[in-house]
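Student: no sequence for this one, just the structure:
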């Protein structure tokens, strides 16, 4: 197995990693391995704006909107050069 050294890690990041590791019952080293493993295994899906918006607001609850009644489509104007 390979090993890496991470220099200049912010104290706040280290503290949060330590807390996250403790809450998951792991060492900081194992927590870092888990995070790195998950980050490189993620497959990039094409971004879907509608799905991203729905995921952001879904926890807040739904909204029922009253949709207006649609009217029939009008005939398009004719531009044939003849004046009425």
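Tutor: That came in fine, so what should we check first? What you see is a predicted model; the values in this text were computed from it and never measured.
Student: CA only for contacts and neighbour counts going forward, please
Tutor: OK.
Student: burial of residue 18, as a residue count?
Tutor: Residue 18 has 18 neighbouring residues, counting by other Cα atoms under 10 Å.
Student: put this beside the first:
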């Protein structure tokens, strides 16, 4: 993971970030990470939207699901 150093932030921005962090019971650094991630479009909602677009492009899956395969393995183990 990379790091960045942001200089010359207004004190009011830092104070607001610290308040948000306290409201979420996380560190100011983690709050900054979350704010930056969301602001560049890498938040959870955007990721889900992109994944759904890929799923739509690929179409329905063929063959059994992983859940079905697990159930088959467990049934086989139970019968052994």
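Tutor: On my side now, so go ahead. Quick caveat, the model's predicted, so the values are computed rather than measured.
Student: Would you pull the TM-score for this pair?
Tutor: After superposition, the two chains reach a TM-score (TM-score structural alignment, normalised by the length of the second structure) of 0.51; 43 aligned residues with a Cα RMSD of 1.3 Å.
Student: Distance-wise, check residue 40 of the second structure relative to residue 4 of the second structure.
Tutor: Distance, residue 40 of the second structure to residue 4 of the second structure, using Cα to Cα, to the nearest Å: 15 Å.
Student: ok, the two, which is more surrounded?
Tutor: A count of neighbours by other Cα under 10 Å puts residue 40 above the other of residue 40 of the second structure and residue 4, at 9 against 5.
Student: what range in the first structure matches stretch 58-70 of the second structure?
Tutor: Alignment note (TM-score structural alignment): stretch 58-70 of the second structure is unmatched in the first structure.
Student: First-to-last residue distance for that stretch?
Tutor: End to end - Cα to Cα - stretch 58-70 of the second structure spans 23 Å.
Student: So which residues of the second structure form helices?
Tutor: Under the criterion DSSP state H, the second structure contains helices at 11-23, 28-39, 44-58, 66-79.
Student: The shortest one - contacts with which helices or strands?
Tutor: Pointing back at helix 28-39 of the second structure there. With contacts taken as 3 or more Cα pairs under 8 Å, 6 or more residues apart in numbering; DSSP states H and E, helix 28-39 of the second structure sits against helix 11-23.
Student: Could I get the buried residue list for the helix it packs on?
Tutor: Under the neighbour-count criterion of 16 or more other Cα atoms under 10 Å, helix 11-23 of the second structure has 17-18, 20-21 buried.
Student: distance from stretch 11-21 of the second structure to the first structure after superposition?
Tutor: Superposing on the first structure and averaging over aligned pairs (mean Cα distance after the TM-score superposition for the first structure), stretch 11-21 of the second structure comes out at 0.4 Å.
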